[in-house]
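Trainee: With the sequence up front, the predicted model follows.
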Amino acid sequence: LSDAAGSDLVVAAGGLGLAPLRPVLLAAAGNRSRFGRVVLYYGTRSPDTVLYSGELEAWRAAGIDVHVTVDRAAPGWKGEVGVVTQLMRAEHFDAGSAVALLCGPEIMMHFSAQTLSGLGIPQARIHLSMERNMNCGVGLCGHCQFGPRLVCRDGPVFSLEQVAPLMKIKEL
């Protein structure tokens, strides 16, 4: 988060991926003067799976630009329907100076990182939380291997610059 001081902060979360990013949003809401624009793009399956709905409103009130989309709308849903990357294309941030933090399903992070990079955020400033099922947690078993890296030892957060070539390999 210190890397984002003075810059726009872009947070992209999919489903339960909002939970690990919640402390970032709480810190940004409590220290708005440390950042430029703070933007949250949050996608989930349906309106009944939206996490922290009360906090989403509090974050809006604190000056965070909150965008929520669902895969499947329910009766009465007035928000967006679709994938997170559709929201990003409106570009609510200064790409040249933005720092992006992503957490969610790997496919969502892959396309979100690709979209944000395409919008001009440097790959070194796009950070992905690469959660993997881990057995030992200390880099011995190799269960969490991601190419030449072990998520438990080297991560779990990597820049897109570090993992972009690996993300192109299907089912790695």
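Mentor: Noted; the coordinates are in hand.
Trainee: Could you use CA atoms for every contact and neighbour count after this?
Mentor: Will do.
Trainee: Helices of the protein, start to end?
Mentor: Secondary structure of the chain by DSSP state H: the helices cover 18-30, 53-61, 84-88, 106-118, 151-154, 160-167.
Trainee: now the ones you listed in TSV, with distance to Val10 and mean neighbour count?
Mentor: What follows is the helices of the chain, written out as TSV (distance: least, Cα to Cα, whole Å; neighbours: other Cα atoms under 10 Å):
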stretch	distance to Val10	mean neighbour count
helix 18-30	10	17
helix 53-61	14	14
helix 84-88	10	20
helix 106-118	9	19
helix 151-154	23	19
helix 160-167	14	16
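Trainee: Kindly state which of these is positioned closest to Thr69.
Mentor: Closest to Thr69 of the helices of the chain is helix 84-88 (Cα to Cα; 6.6 Å).
Trainee: In terms of secondary structure, what does that closest one contact?
Mentor: In terms of contacts (3 or more Cα pairs under 8 Å, 6 or more residues apart in numbering; DSSP states H and E), helix 84-88 is packed against strand 38-44, strand 65-70, helix 106-118.
Trainee: measure Ala29 to Leu40 for me?
Mentor: Using Cα to Cα, to the nearest Å, Ala29 is found at 11 Å from Leu40.
Trainee: what about versus this one:
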Amino acid sequence: MKLRALGTAIVVGGVLSGVSAVPAHATDWGGNGDPSTCASPITVATAGIYGSRGNLIGKKIGELQLRWSWSCHGNWSRVVLYGGNYPNTVTVEQVVSSEGRSAGATDYVTPGAAGTSAWSPYIRLANSQSTACAQVWASSDFGTLNFHTNGARVCA
């Protein structure tokens, strides 16, 4: 009986661990909408996200991008995490702000071999010349023994 229960626990645990490996969008707040509806987006500024422990010390593991689209007349942040560096889920928290307003997102992603990306809602601007800033905090064990956070900030 105990072996059957153990076998069931292993099967259920395996199924659940497979489910948690799928990138999931957790929460969005603020802003004017989903940037995937904005035509012809461009990256106006970038900042590297660098590892800070273990075999990733000083290695560029991703990039924070400040994005713009004339069709939405707005900015948003996008985080690109490179693949092949570590197999673990990463909590990605990001904020974009301009003209006294902010929008943000928290996502749980697994870069895998191909990498992945996550983004915030866009903020429609009254003045296309306004300075916008984006900031990211990426938290995981990044294949090391300790959970830690790496981040970046960019303004344009």
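Mentor: In hand now; what should we look at? As the structure is a prediction and not an experimental result, all values here were calculated from the model.
Trainee: TM-score of the superposition?
Mentor: The TM-score (TM-score structural alignment, normalised by the length of the second structure) is 0.24; 72 aligned residues with a Cα RMSD of 5.6 Å.
Trainee: Val11 of the first structure is nearest to which of the helices of the first structure?
Mentor: Smallest distance to Val11 of the first structure across those (Cα to Cα): 7.6 Å, for helix 18-30.
Trainee: How much space separates Glu57 of the first structure from Pro165 of the first structure?
Mentor: Applying Cα to Cα, the value for Glu57 of the first structure to Pro165 of the first structure is 37 Å.
Trainee: Any chance of the helices of the first structure in a markdown table with distance to His67 of the first structure as columns?
Mentor: Output for these, formatted as a markdown table (distance: least, Cα to Cα, whole Å):
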| stretch | distance to His67 of the first structure |
| --- | --- |
| helix 18-30 | 13 |
| helix 53-61 | 9 |
| helix 84-88 | 7 |
| helix 106-118 | 14 |
| helix 151-154 | 29 |
| helix 160-167 | 23 |
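Trainee: quick one: which of those is nearest Ala100 of the first structure?
Mentor: Closest approach to Ala100 of the first structure among these (Cα to Cα): helix 106-118, 8.1 Å.
Trainee: name the helices or strands packed onto that closest one?
Mentor: Checked by 3+ Cα pairs under 8 Å, 6+ apart, helix 106-118 of the first structure has helix 84-88, strand 99-103, strand 126-129 packed alongside it.
Trainee: hmm, 7 Å instead?
Mentor: Helix 106-118 of the first structure makes packing contacts with no helix or strand when contacts are defined by 3 or more Cα pairs under 7 Å, 6 or more residues apart in numbering; DSSP states H and E.
Trainee: Could you list the residues in contact with that helix?
Mentor: In this structure, residues lying in contact with helix 106-118 of the first structure by Cα atoms under 7 Å, 6 or more residues apart in numbering are Gly14, Thr85, Leu102, Cys103, Gln123, Ile126, Met167.
Trainee: ok so, going back, turn the helices and strands packed on helix 84-88 of the first structure into JSON lines, including distance to Pro20 of the first structure.
Mentor: Converted to JSON lines, those look like this (distance: least, Cα to Cα, whole Å):
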{"stretch": "strand 38-44", "distance to Pro20 of the first structure": "13"}
{"stretch": "strand 65-70", "distance to Pro20 of the first structure": "17"}
{"stretch": "helix 106-118", "distance to Pro20 of the first structure": "14"}
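Trainee: and the residue nearest to Val90 of the second structure when sequence neighbours are not counted, how many neighbours?
Mentor: Beyond its immediate neighbours in the sequence, the residue positioned closest to Val90 of the second structure (Cα to Cα, 6 or more residues apart in numbering) is Ser140, lying 4.9 Å away. Using other Cα atoms under 10 Å, the number of residues around Ser140 of the second structure comes to 18.
Trainee: closest to Val68 of the first structure out of the helices of the first structure?
Mentor: Taking these one by one with Cα to Cα, helix 84-88 is closest: 7.9 Å.
Trainee: can you list contacts of the closest one?
Mentor: Looking at helix 84-88 of the first structure with Cα under 7 Å, 6+ apart, the contacting residues turn out to be Tyr41, Tyr42, Gly43, Thr69, Ser112, Thr115.
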